[in-house]
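In: Provided below for reference: sequence and predicted model.
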Amino acid sequence: MMIKRLLLLLITSTFLQVQAQEATNITFSTPKNGEGLHAFFKRNGLHSDELRAQFLKLNQSNLGKNNSLLMGVKYLIPETSTILHEPLYGKERAHFELESNTLKGAVFHLVSGHGGPDPGALGKYGNKTLSEDEYAYDITLRLAKKLQENGATVHMIIEDKNDGIRDHSYLESDKDETCMGQAIPLKQIDRLQQRTDAVNKLYLQFKGSYQRCVVIHVDSRSRGKEIDVFFYHAPKSKSGKAAAQSILQVFDKKYKEHQPSRGYSGIVNSRNLYLLRKTYPTAVFVELGNIRNYRDQQRFIIQNNRQALANWMYEGLLNDFNTQKQKKLN
């Protein structure tokens, strides 16, 4: 009988030690006087529906009627993720979770084409006019968010305070975009100089870090000309060529996976464009397709396609970052 009691004590002691180890990451919080559930959630960083559901499940035996909080009770708080905030993404997407630190230390300067007084290339889709600057901006925002979700520092050089990421097909054109808060000039050379100055100023603040400038445009050709996403880098820029090829390789791979019979004809070329030539960080210029071609327009007007473009560019930039990091280690 004594042996059984000792065994029981040993088992119980071991179980408590395991429980304590498992509970080391659990935190507790006691409601403040007069604090409701919503305020309690906010104070403890439970911003998402998923985290709030976890809280209710963990504490269901210690909650009052209609999940009300009881004074003096220590409630278990589920582990919270790092919540980031960027109003440019729009009200519904302004708060989002840090998914990883994969790109920690990387800095990206994203420049969507045209904006302000210049809508860029225009295409007709039914009775609607598609503006280059709106679709380039939406895809650039999506890329920015994806990069930021994975630990990168991101600078949106062109901003529109009230657009956000939009999911509908037709993106209405406006002229209120700015270059980091400054009015965008009408004259092209002034516009390009303004963007270049903004990128270069930021570059100097992060000198020594992995930095990439990504310039995103939509092309305009004859309606019958269907083109794939293609890329430019500055002449003699080995790092620019490598970054562009890294993104192109992802596009080639994705088309082989999703549309194996279609093929992919995107290319990487050097071109003596102002932003490629004048910006300090390694730069890649992306042309997303022909805004006047019906088939290419599907790449822009369908929001899932816009997100796919952003995701694939993100993956290519991630590969470039990892390659450069590996070279430094060697």
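Out: Cool, got the structure. Numbering: from 1, shown residues only.
In: can we go C-alpha only for contacts and neighbour counts from here?
Out: OK.
In: list the contacts for His217?
Out: Applying C-alpha atoms under 8 Å, 6 or more residues apart in numbering, one finds that His217 lies in contact with 112-113, 132-133, 136, 285-288.
In: try 10 Å this time
Out: Taking C-alpha atoms under 10 Å, 6 or more residues apart in numbering as the criterion, His217 is in contact with 111-114, 120-121, 132-133, 135-137, 139-140, 285-289.
In: can you give me the strands in the stretch 101-250 of the chain?
Out: Assigned by DSSP state E, counting those that start in this stretch, the stretch 101-250 of the chain shows strands spanning 106-112, 122-125, 128-131, 153-156, 158-159, 178-179, 182-183, 210-219, 230-233.
In: Show me the helices in the protein, by range?
Out: Applying DSSP state H to the chain gives helices spanning 2-22, 37-43, 49-58, 132-149, 188-205, 238-258, 274-278, 294-301, 303-329.
In: nearest to Val218, of those?
Out: Nearest to Val218 among the helices of the chain is helix 132-149 (5.6 Å), distances taken as C-alpha to C-alpha.
In: buried set for that closest one?
Out: Using 16 or more other C-alpha atoms under 10 Å as the burial criterion, the residues of helix 132-149 that qualify are 132-149.
In: The closest residue to Arg221 other than its chain neighbours: neighbour count?
Out: Distances taken as C-alpha to C-alpha, 6 or more residues apart in numbering place Asn290 nearest to Arg221, at 6.0 Å, with adjacent residues excluded. The number of residues packed near Asn290 is 28, by other C-alpha atoms under 10 Å.
In: pretty sure Asn290 is touching Asp296, no?
Out: Yes: assessed by C-alpha atoms under 10 Å, Asn290 is found in contact with Asp296 at 5.7 Å.
In: dropping in the other structure now:
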Amino acid sequence: MVNNKGLISLFIFSIFLNSNLGAQEFHKVEPNQTLYSIARLYQITLADLMSWNTLKDARIRPGQVLVIKPAFNLNLGSVGDTYVVQNGDTLESLAARFSLPKEDLVEFNNLSTDKLTSGQRLAVRRPRPVEIYTVQAGDSLLGLSGRYSLSLEELRIINQLNGDSLQVGQSLRVTRPSNPPLTHKVENMDSLTGLALLYGMDKSALVRINNLSGETIYPGQVLKLKEYASADLRVGLPPVINSQPTIAPPTPAPASTHQVVTGDTLYGLSRKYSIPVADLIKWNNLHSNTLKVGQFLNLKKDDVISVAPPVVTTPAPVRSQTTPVETLPAARPRANGENLTWEPFVVLDKDIPLFEWNNDFYYWTHPGQTTQPNRGYYENQWNSPLASYQKAKKLWEGFETLLEKRTPKSTQLKGITIVLDPGHGGLDPGAIVKSTDGLGDTLYITEDEYVYDIALRMVPLLKEHGAQVQLTILSPNHLVRDTTPASRTLIHEKNEIYNSLAKNRTNALEDWPVGGTRGLERRAEVAQELFTHLGGEQVFISLHADNSPGTPRAAGVLFQESTGSKEVTASRFAQILADNLGPGAYTKPRDLGVLRNNGAPNKVLVEVRNVAYQEHAWALRFANSRQMDAQNLVNGILAFYKTR
């Protein structure tokens, strides 16, 4: 006799196979599994599992296909990651229904009001990123399906697999993002069907948004995932050669080491071996987050690797048989002969999604592009200033926690409160200049993204001498970035917000940082708010890298025009900073909005670089140069307080 319940399950499964949305998730029962063990495996209740599969009792059989996440229903809502608001729903009732604090619902959905509209779709689970998994010996597609709560068919589609066989070292997407980026750069594995499933979209919408004439896409193509994305589809890369590096047979590594395979990342290894990313970098003397296939890594402190790494040969890049390596430009002189090193501060918080993207770490979300494609391009995935502030503040608090664990070098700056003002940000990118890299390729440099990085690099250098440090603006999705390779320039993201709850409380468009007189006044107000809260002697430094062809090819320190003793103090502070900023650095009195109404006695605006000049634009792209700029500025502050 045919089992009707089994037919129902298989019928649902066949519906899924013909769907591009992939909203349901399934599990195929294996020998010795019970309904209770499956419920525990997927962290769902036994009652829900029985209800979704119309089971009258807990009896199941091997090979039976069970629904472990029901289909999204526009009329009934969803018990998955999203829910469609029904008449009578309130934030309070939904919070109780999904066992969430009301504040989480507000945060997940960037809500500025408690009012809900029937038909409105709400996220009811914390957003998660796309996770990449590297296949290990013994893995099976079915096992990964159960581990990551994706159906076999979903895994096949989003990874464009023709069957269920896997290869050790193969990289697989094993999650779907709940907050997709604005754009997607097509990989060799991609198809429109797979991308529609990956990002929870209708395939026809992808065709329409990108003005495609059919379903053909090519590696390197940039696809828009939202109507308002500003990706320029003409800025594509040549097709990528689908080939793997050839690795000579390795000598077995000691038990305390790991040999890097395709798909390995520092964050992934950190989780696998329960070792902080900072320790992995320190123990292996790494200068970036980039790993090489075949490389051996120490997994224990003070271990020395005695095994010679294997020889790795990689096919030549598409554009030429031999590609020159872009080298670091000559750096400014190092003051006091300090060793130029820095720590990769990575916040590991279970409540903050973490991405390794473009060889840097991002939080909550990451850019859609890997390099700034033109002057007009920008990305804006943050619609709520208040939500951006809340996320940025949580990330900043994690950053400060990491800094508190460092051993101080001195107390020279104890009692000093330093507010750093990274120029521009929010809706104002500052200068976006066209330049070239060392290979002659065109690239674009966005001022606010790079000066923000210099400001972040100054924070630990100042705190290790006892200073209190705050920034006037914060980014919600990154800390220090190493931009490796430097030819991949930072993306203009309109997501920085004022470091002030009061400035973001109304959650209006006007709350985003802007240029002009009002924007500069608000920065001074934020600085004063921070000074009042923290106390101590006040120092204010605004950081810029303007495009000013008429000014010298050197750093400039500008101080506020005034009369009497105030100008003497400001002039002296500016001069000592300039003395530490390399040859030709100059000072100049100016009437500047960000300084004019600023109550700090020691306040300056520093043009760290002048991107009107090729060598300055070149240097700004390199993490080494930005670290040196940060160190030189801190050396100037230390020199000022030493000579007082």
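Out: Great, that's in hand. Source: prediction; values computed, not measured.
In: returning to what we had before: do you know which of the helices of structure 1 lies nearest Asp174 of structure 1?
Out: Nearest of the helices of structure 1 (C-alpha to C-alpha): helix 132-149, 8.2 Å.
In: now the angle from that closest one to helix 303-329?
Out: Orientation check (axes from the mean of the first three to the mean of the last three C-alpha atoms, to 10 degrees): helix 132-149 of structure 1 against helix 303-329 gives 50 degrees.
In: Show where helix 132-149 of structure 1 falls in structure 2, residue numbers please.
Out: Aligned by TM-score structural alignment, helix 132-149 of structure 1 falls on residues 447-464 of structure 2.
In: can you list the residues that contact stretch 525-535 of structure 2?
Out: Here stretch 525-535 of structure 2 makes contact (C-alpha under 10 Å, 6+ apart) with 415-421, 468-473, 498-503, 519-524, 537-540, 594, 597-600.
In: one step back: can I get the strands of the stretch 101-250 of structure 1 in JSON lines with distance to Leu56 of structure 1?
Out: JSON lines is the format used below for these (distance: least, C-alpha to C-alpha, whole Å):
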{"stretch": "strand 106-112", "distance to Leu56 of structure 1": "38"}
{"stretch": "strand 122-125", "distance to Leu56 of structure 1": "49"}
{"stretch": "strand 128-131", "distance to Leu56 of structure 1": "47"}
{"stretch": "strand 153-156", "distance to Leu56 of structure 1": "34"}
{"stretch": "strand 158-159", "distance to Leu56 of structure 1": "39"}
{"stretch": "strand 178-179", "distance to Leu56 of structure 1": "44"}
{"stretch": "strand 182-183", "distance to Leu56 of structure 1": "47"}
{"stretch": "strand 210-219", "distance to Leu56 of structure 1": "43"}
{"stretch": "strand 230-233", "distance to Leu56 of structure 1": "50"}
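In: out of those, nearest to His258 of structure 1?
Out: Checking the strands of the stretch 101-250 of structure 1 against His258 of structure 1 by C-alpha to C-alpha gives strand 230-233 as the closest, at 18.4 Å.
In: Pull the residues that contact that closest one.
Out: Strand 230-233 of structure 1 is contacted by residues 215-216, 239-245, 247-248, 251, 265-273, 275-277, 282-289 when judged by C-alpha under 10 Å, 6+ apart.
In: Buried members of the residues you listed into PyMOL, please.
Out: Those of the contacts of strand 230-233 of structure 1 that count as buried under 16+ other C-alpha under 10 Å are selected in PyMOL with:
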select buried, resi 215+216+239+240+241+242+243+244+245+247+248+251+266+268+270+275+276+277+282+283+284+285+286+287+288+289
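In: What is the aligned counterpart of the residue nearest to Arg221 of structure 1 in structure 2?
Out: For Asn290 of structure 1, the residue aligned by TM-score structural alignment is Asn610.
In: tell me the contacts of its match?
Out: 447, 544-549, 551-556, 616-617, 620 are the contacts of Asn610 of structure 2 under C-alpha under 10 Å, 6+ apart.
In: of all those residues, which comes closest to Lys272 of structure 2?
Out: Leu620 (34.8 Å).
In: Structure 1: which residue goes with the closest one?
Out: Superposed on structure 1 with TM-score structural alignment, Leu620 of structure 2 falls opposite Phe300.
In: what about the residue mapped onto Ile473 of structure 2 from structure 1, distance to Leu76 of structure 1?
Out: Residue correspondence to structure 1 (TM-score structural alignment): Ile473 of structure 2 is matched to Ile158. In this view, Ile158 of structure 1 and Leu76 of structure 1 are 43 Å apart by C-alpha to C-alpha, to the nearest Å.
In: before we move on, back to that, quick one: closest of the strands of the stretch 101-250 of structure 1 to Ala310 of structure 1.
Out: Distance to Ala310 of structure 1, taken as C-alpha to C-alpha, is lowest for strand 210-219 among the strands of the stretch 101-250 of structure 1, at 10.5 Å.
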